[in-house]
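Chemist: Quick one, fold the following:
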Amino acid sequence: MDIGTTSEQDVFTEELRILKAAKSDVAARKQPDPGQYGQLVDHYEKLLKTTMKLSRISDIQGRTLKEREQELKSAHAELQHMELLRRQLISDISHELRTPITSVQGYVKAFLDQVIEPGEAYLSMLYQKLLTIDQLITDLFQLSTLMANRHPLHFHPVPVGPWYNGLQTRFELEAAGKGIRIEFQPLRNETGHMSPQEQKLRIDQAKIDQVVTNLLDNAVKFTPSGGAVRLHGLLSERPPEATVLSRTETASDALRWFTLFVEDTGEGIDPIDMPYLFERFFRAGDVAKRGVSGAGLGLAISKEIVFRHGGQIGVDSEPGQGSRFQFSLPLHDGEPLLDVPQVPNR
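Modeler: Now for the predicted structure:
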């Protein structure tokens, strides 16, 4: 008798046993017409089949309801996350834009009241403030969309060796203008697996170049004239550790990694400031007093970009000994790397 699935037979074990026994009893009577007893057995079999079908439908509906419930929970969690990001963005805009906007407003009012003449120096200063506001808004928008996993990334395979070698001239002119040397070291390969020319990253190159630019820009800013900024890359079986290390719970578990180190010979970072370096708007020590520009968003943006690549970012530093920032990305040999939304471990 073919009736129901194995799981259903497990649930209706007793009923199926009774049906089997009754049908055997009917067959054993060897009568062409078993009469009302045989009809009763036939009706019982039909009823049992209908009950098992209803049970199957109920199970399917139950599973569907659980799936929908999980989808609703995920959607609710995402909405809560988006609302938190929205509030953060509004708070950041109102807090960070208030000072430059108030400054611009004050000068414009002074022009209108003829307190000062709108000369070239004042207009140039206002123009720079407006550029600062525009850049701040752009950075805030990018950071918010990255954190909300709404910033599209476009992954492509990029050979590690040529890409790394191309970094050598990235900041040479700017650094030379400040009396700073860019020291570039050959890429070290500790994987024992293919040459750097064969190994590939699967990245959004424009975004990873932005991370490199942020780190190099910071290194040049905080290195005094006569100092040096060193770049060196490493291919290894696991990403190196750092004093402060930021990574997501869903970071890649790749067997081979590329790490870029950007090291400066500046003043170093106070240990008190170290845990907060990758937070939005954080500016270590007396940065503002030293006239170093920036809103404190570059490292936060870099962290989100690296997270979206399944990587990690960190820093080592001691006061008076300079700083070494690093980020690590998984290496890939052609398998697809999907842009799967991740929730950073913040």
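Chemist: Every contact and neighbour count from this point should use C-alpha atoms.
Modeler: Will do.
Chemist: buried stuff in the helix or strand hosting Asn214?
Modeler: According to DSSP states H and E, Asn214 maps onto helix 205-221. Of the residues in helix 205-221, 205, 207-209, 211-216, 218-221 count as buried by neighbour count, 16 or more other Cα atoms under 10 Å.
Chemist: Please, where are all the helices along the stretch 201-346 of the chain?
Modeler: 205-221, 298-308 (DSSP state H, counting those that start in this stretch).
Chemist: Take those helices and lay them out in CSV including distance to Ala28.
Modeler: Shown next, in CSV, are the helices of the stretch 201-346 of the chain (distance: least, Cα to Cα, whole Å):
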stretch, distance to Ala28
helix 205-221, 80
helix 298-308, 72
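Chemist: what's the closest of the ones you listed to Asp264?
Modeler: Proximity to Asp264, assessed across the helices of the stretch 201-346 of the chain by Cα to Cα, is greatest for helix 205-221 (5.5 Å).
Chemist: hmm, who's touching the closest one?
Modeler: Residues outside helix 205-221 that contact it (Cα atoms under 8 Å, 6 or more residues apart in numbering): 153, 155-156, 158, 171, 175, 180, 229, 262-264, 266, 292, 298-299, 301-302, 305-306, 325.
Chemist: which of these are buried?
Modeler: In the contacts of helix 205-221, the ones that pass as buried (16+ other Cα under 10 Å) are 153, 155, 158, 171, 175, 180, 229, 262-264, 266, 298-299, 301-302, 305-306, 325.
Chemist: what's the offset of whatever helix or strand Lys49 lives in from the middle of its chain?
Modeler: According to DSSP H and E, Lys49 maps onto helix 36-96. Computed by Cα atoms, centre = their mean, to the nearest Å, the chain-centroid distance of helix 36-96 equals 29 Å.
Chemist: after that helix comes which helix or strand?
Modeler: Heading C-terminal from helix 36-96, the first helix or strand you meet, by DSSP H and E, is helix 98-112.
Chemist: what angle separates that next one from helix 36-96?
Modeler: Here the directions of helix 98-112 and helix 36-96 differ by 40 degrees (axes from the mean of the first three to the mean of the last three Cα atoms, to 10 degrees).
Chemist: Here is the second sequence; please produce its structure so I can put it next to the first one:
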Amino acid sequence: MGLLERIYKWMFRSLANQLLFTYLVIIVISLLAVSLWALFAIKSESVTDLRNSLEVEAVHLALEIDNDLGMDSEKSRQRIQSAVDRHATKLGVAITVVDRDGRVLADSSTISPAPDGVNISNDSEINDALAGIVAIYTRNERTTNSNWLYVACPVRAAGQTTGVIRVGVQLTEIEQRLHRDLIIFLEIIFATGVMTVLISLWLARRVNRPLQEMSMTARKIAASGDMSETVPVKRPDEVGELARSFNQMIRRLREQERLRQEFIANASHELKTPTMAIGSVVEALQAGAAEDPKLRNQFLESLERLVDRQANLLQDLLDISRLDSGQDMSLKNEINVQQLINDAVYQVQPNAEKKQVEINVDSDLDGAVVMGNSIHLQRALVNILGNAVNYTSKDGNVGIKATLDGINEVEIKITDTGIGIDAEDLPKIFERFYRADKARSRASGGSGLGLAITQEIIARHQGSVSVESEVGVGSTFVVRLPVKVQAPPVERPLESDADKDAVLGSHE
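Modeler: Prediction:
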């Protein structure tokens, strides 16, 4: 495995390593960029200052030797050489003076001086200066193996160039200073990198510790199924908020697991009871009860009731399982609320007639329509109506009152004159397998799931269901559902008798 591959795997092994590497790369690149910019700025400023000072020195010397440049005599050349040596010694620079033809008149250089009279007009800076331009050049001199900065200034008299003064200086000092600055910057980058690594490690571990705790807790739950542990929340930032959300999820899962276990236990019990009863009836029939016509009929009727109860329980379990999973829950159909109520009443009417319970419907819905699943909504109303009929004694009555509450909601009130529900039981009647009157519920074939299914269906339709009850007086269930707002129909005048007949015929 190559070094780069090992580094790559190490970097992505944990969030802390990724944060560390990211911080380090960003800071090192930023410091390198700043250092290079600073070195370039220092060099540029230093060369500019040096160039300006050399140009000023050339101007001062030109003013001093201006008259001597126009004379072609030994004394004038001596004065020029004396002035050149004096200025060169004072500033530590190399100065060369040439005449208008490019011949050397004086040179202060001690390393490789140009002989008097030698023509150096081919040098770039001398050539440009003879043309009247202040020339600035940097080049490497082979004799010293160093970089030199040259400034060549023309000397003019009566509008003509009478000579050139070239001032040169080695750039060694500037380059040495830049080298020292570079070393200092590299030391700063190294020290900053070390500090970055230390601080990044501390920050990364501080950020990563809650995540590692959450990961360990999740692995424990996955391995053992024990959801009793939570992650300690010690921070108010986003990581702390994540830990709080994680704990809320654990508590939610714990509650869901408790409900699941209760559901399984209750479902097993509810399935076991009629199954054992069916077994007892079958044993009785096998033991000889089938020989007696009267006993046989009684046992068969009992067996029929037990099978119906078992079928109803299985259907309830299947329905609540579908609701939990979100299956078969299309809510895009338009449902006429009046028709929905009529269909629900039609289903419970035979049982009501058998118990001699009267069902009264008072509806003023004006064609109200809700969006949803008609089968599920009908099941919800049937559950409430069925309970109302079952818990209402002979000659009692069940009332249904449906009204529009404004233009956005329909209210369906189902009132009975039954036994009522105790105040202690009211908050729990929508829980699964809960029975306010356990003896009567089992006798009537109830599974304890009907109202839980009803509440879930109504909630899926963006509605609500509530209950008020008084023991010995009766109960009132209130279902509220959002109504689809429809535009008022546009009336079109009928133009002929044929049109009228066509409309009337369509309603027949």
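Chemist: Post the TM-score for the overlay when you can.
Modeler: Remark: TM-score between the superposed chains equals 0.63 [TM-score structural alignment, normalised by the length of structure 1]; 291 aligned residues with a Cα RMSD of 4.8 Å.
Chemist: picking that back up, nearest to Leu47 of structure 1, out of the helices of the stretch 201-346 of structure 1?
Modeler: Among these, helix 298-308 comes nearest to Leu47 of structure 1, with 56.1 Å by Cα to Cα.
Chemist: how far apart are the helix holding Asn214 of structure 1 and its match in structure 2?
Modeler: Aligned to structure 2 and superposed, helix 205-221 of structure 1 gives a mean residue distance of 1.7 Å (mean Cα distance after the TM-score superposition for structure 1).
Chemist: picking that back up, got the buried residues of helix 205-221 of structure 1 as JSON lines, with distance to Arg188 of structure 1 columns?
Modeler: Shown next, in JSON lines, are those (distance: Cα to Cα, whole Å):
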{"residue": "Gln205", "distance to Arg188 of structure 1": "21"}
{"residue": "Lys207", "distance to Arg188 of structure 1": "23"}
{"residue": "Ile208", "distance to Arg188 of structure 1": "20"}
{"residue": "Asp209", "distance to Arg188 of structure 1": "20"}
{"residue": "Val211", "distance to Arg188 of structure 1": "21"}
{"residue": "Val212", "distance to Arg188 of structure 1": "18"}
{"residue": "Thr213", "distance to Arg188 of structure 1": "21"}
{"residue": "Asn214", "distance to Arg188 of structure 1": "23"}
{"residue": "Leu215", "distance to Arg188 of structure 1": "20"}
{"residue": "Leu216", "distance to Arg188 of structure 1": "20"}
{"residue": "Asn218", "distance to Arg188 of structure 1": "24"}
{"residue": "Ala219", "distance to Arg188 of structure 1": "22"}
{"residue": "Val220", "distance to Arg188 of structure 1": "24"}
{"residue": "Lys221", "distance to Arg188 of structure 1": "27"}
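Chemist: of all those residues, which two lie farthest apart?
Modeler: Taking Cα to Cα as the measure, the buried residues of helix 205-221 of structure 1 span a maximum distance of 23.8 Å, between Gln205 and Lys221.
Chemist: residue in structure 2 matching Val211 of structure 1?
Modeler: Matched to structure 2 by TM-score structural alignment, Val211 of structure 1 sits across from Ala380.
Chemist: what's the distance between Phe282 of structure 1 and Thr265 of structure 1?
Modeler: To Thr265 of structure 1, Phe282 of structure 1 is 21 Å away according to Cα to Cα, to the nearest Å.
Chemist: rewinding a little: go through the contacts of helix 205-221 of structure 1 and flag which are in strands.
Modeler: When DSSP state E is applied, the contacts of helix 205-221 of structure 1 are split such that 156, 158, 229, 262-264, 325 fall in strands.
Chemist: buried residues in stretch 122-129 of structure 1?
Modeler: So, applying 16+ other Cα under 10 Å, buried residues of stretch 122-129 of structure 1: 126, 129.
Chemist: how big's the offset between that stretch and structure 2?
Modeler: Here the mean offset of stretch 122-129 of structure 1 against structure 2 after fitting is 2.4 Å, by mean Cα distance after the TM-score superposition for structure 1.
Chemist: higher neighbour count, Phe282 and Thr265 of structure 1?
Modeler: Higher neighbour count among Phe282 of structure 1 and Thr265: Thr265, with 21 against 16, using other Cα atoms under 10 Å.
Chemist: counterpart of that one in structure 2?
Modeler: Aligned partner of Thr265 of structure 1 by TM-score structural alignment: Thr417.
Chemist: Without its sequence neighbours, what residue ends up closest to its match?
Modeler: The shortest distance from Thr417 of structure 2 to any non-neighbouring residue, by Cα to Cα, 6 or more residues apart in numbering, is to Gly474 (4.3 Å).
Chemist: Could you check how many residues crowd around Leu39 of structure 2?
Modeler: Around Leu39 of structure 2 there are 17 other residues, counting by other Cα under 10 Å.
Chemist: Contacts only, for it.
Modeler: 178, 181-182.
Chemist: Now it: which helix or strand?
Modeler: Per DSSP H and E, Leu39 of structure 2 falls inside helix 15-69.
Chemist: Quick check: what element follows that helix along the chain?
Modeler: Using DSSP H and E, the first helix or strand after helix 15-69 of structure 2 is helix 74-91.
Chemist: next one: that following helix to chain centre, how far?
Modeler: On the basis of Cα atoms, centre = their mean, helix 74-91 of structure 2 sits 79 Å off its chain's mean C-alpha point.
Chemist: With stretch 285-301 of structure 1 instead?
Modeler: 23 Å.
Chemist: Next: stretch 333-349 of structure 2.
Modeler: 45 Å.
Chemist: cool, stretch 27-39 of structure 2 as well?
Modeler: In terms of Cα atoms, centre = their mean, the centre of stretch 27-39 of structure 2 is found 34 Å from the chain centre.
Chemist: Now it: buried residues?
Modeler: For stretch 27-39 of structure 2, the neighbour count (16+ other Cα under 10 Å) marks 28, 31, 35, 38-39 as buried.
Chemist: just stretch 211-228 of structure 2 next, same as before
Modeler: By 16+ other Cα under 10 Å, the buried positions in stretch 211-228 of structure 2 come out as 211, 214, 217-218, 227.
Chemist: again with stretch 363-376 of structure 2
Modeler: Of the residues in stretch 363-376 of structure 2, 365, 368-374, 376 count as buried by neighbour count, 16+ other Cα under 10 Å.
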